[in-house]
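Novice: When you get a sec, could you give me coordinates for this:
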Amino acid sequence: MPDLRVKALQLLTRRDHSRAELHKKLAPLAESEDALEAVLDALQAERLLSDSRFASQRASQRGSRYGNARLRQELRQQGVNDEDITEALDGAGEEVERCRQVWAKKYGRPPESAEERAKQLRFLQYRGFSGDSIRRVISGADE
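Specialist: Purely as a prediction, here's the structure:
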């Protein structure tokens, strides 16, 4: 069990992990499921492991490039619960403004044709921005 704790601490010193992500990485090294859960519970009790902190950091890091839908999907895949995800996305900043920054960096000028408009819409959709945010940015660029 001490080896499992040491490995967990080594992983956590590099970056924050969600509980599910750390569980997945440590499972092959654990003697039993109970031992692994005990280590994870101890780390959570010591506040060394926190899904809400992981979600907040992840959203702030990747929020400058991606929309809320994409961030929500990534955090769910990492095993973060919906309550922590919502809290993290609230702290990531206004989605419309982030969308505007991503659009300005990539294109910086209004679409001149329907094809170009569709291309810009697809790009922002792929980045996970909501339809409302995309419409506000693209229509604001036309003005």
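Novice: Every contact and neighbour count from this point should use C-alpha atoms.
Specialist: Noted.
Novice: Tell me which residues are up against stretch 84-102.
Specialist: Identification of contacts with stretch 84-102 by CA atoms under 8 Å, 6 or more residues apart in numbering yields 51-52, 55-57, 59-60, 63-68, 71-72, 75-76, 124, 129, 133-134, 136-137.
Novice: Kindly check the end-to-end length of it for me.
Specialist: For stretch 84-102, the first-to-last residue distance is 25 Å (CA to CA, to the nearest Å).
Novice: to compare against the first, here's another:
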Amino acid sequence: MTEDREARDIRIAAMNLLARREHARAELLAKLSRRFSDATAVAAAVEQLAAEGLQSDERFCEALVAMRTRKGQGPVRIRLELQERGICANLIDSHLDESDSDWVELAREVYRKRFGAAVATDTKDPKDRARQMRFLQYRGFTGEQIRRVLER
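Specialist: Sure thing, here's the model as predicted:
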């Protein structure tokens, strides 16, 4: 009787988390494991939710890529965050490659927002150029994308 109740409590807790936002399977397992002691029941509940389509790593990945892209973050930073949340490399690759974003154009937009219309090549000071490159690198853009933005 108590096992049924705990299983029900785990499912309710998991559904409450998923109602707020998408969660990766590993992330959901970690959160529920901190709250409930029966690791087998937690794993079974998460597996059942995934089988029912209520939890999906693919949907989570899609949502996170879209959200981070809207915030002006590049593919390197997004990839790292997805890896930290336990998403497999194949799924990450497919979503970053499929994403509608033109990463160079996004990098240009982020650059314009931060530094205005002036391009780093217009700047004679190498310190300014390095600062601008570090900013784009921090945002998660690749060296090639940064080079294309700054060389216009």
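Novice: Fetch the TM-score of the aligned pair.
Specialist: Once superposed, the chains reach a TM-score of 0.93 (TM-score structural alignment, normalised by the length of the first structure), with 140 aligned residues with a CA RMSD of 1.1 Å.
Novice: ok, back up a step: quick one: buried ones out of the contacts of stretch 84-102 of the first structure?
Specialist: 51-52, 55-57, 59-60, 63-68, 71-72, 75, 124, 129, 133-134, 137 (16 or more other CA atoms under 10 Å).
Novice: max-length helix in the second structure?
Specialist: Longest helix in the second structure by number of residues, with DSSP state H as the criterion: helix 2-20.
Novice: Where in the first structure does the helix or strand just after that helix align, residue-wise?
Specialist: Using DSSP states H and E, the helix or strand that follows helix 2-20 of the second structure towards the C-terminus is helix 25-35. Under TM-score structural alignment, helix 25-35 of the second structure corresponds to residues 19-29 of the first structure.
Novice: Quick one: residues in contact with the matching stretch.
Specialist: L4, K7, A8, E33, L36, L40, L49, S50, D51, Q78, G79, V80.
Novice: So how do I select the buried members of these in PyMOL?
Specialist: Restricted to buried positions by 16+ other CA under 10 Å, the PyMOL selection for the contacts of stretch 19-29 of the first structure reads:
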select buried, resi 4+7+8+36+40+49+50+51+78+80
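Novice: among the contacts of stretch 19-29 of the first structure, which are in helices?
Specialist: Counting by DSSP H, the part of the contacts of stretch 19-29 of the first structure found in helices is L4, K7, A8, E33, L36, L40, D51.
Novice: Save those as CSV, and put in distance to R98 of the first structure too.
Specialist: Output for those, formatted as CSV (distance: CA to CA, whole Å):
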residue, distance to R98 of the first structure
L4, 40
K7, 37
A8, 34
E33, 41
L36, 39
L40, 35
D51, 24
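Novice: How about the counterpart of F141 of the second structure in the first structure, nearest residue that isn't a chain neighbour?
Specialist: Matched by TM-score structural alignment, F141 of the second structure corresponds to F129 in the first structure. Once flanking residues are discounted, F129 of the first structure sits nearest to G67: 4.0 Å by CA to CA, 6 or more residues apart in numbering.
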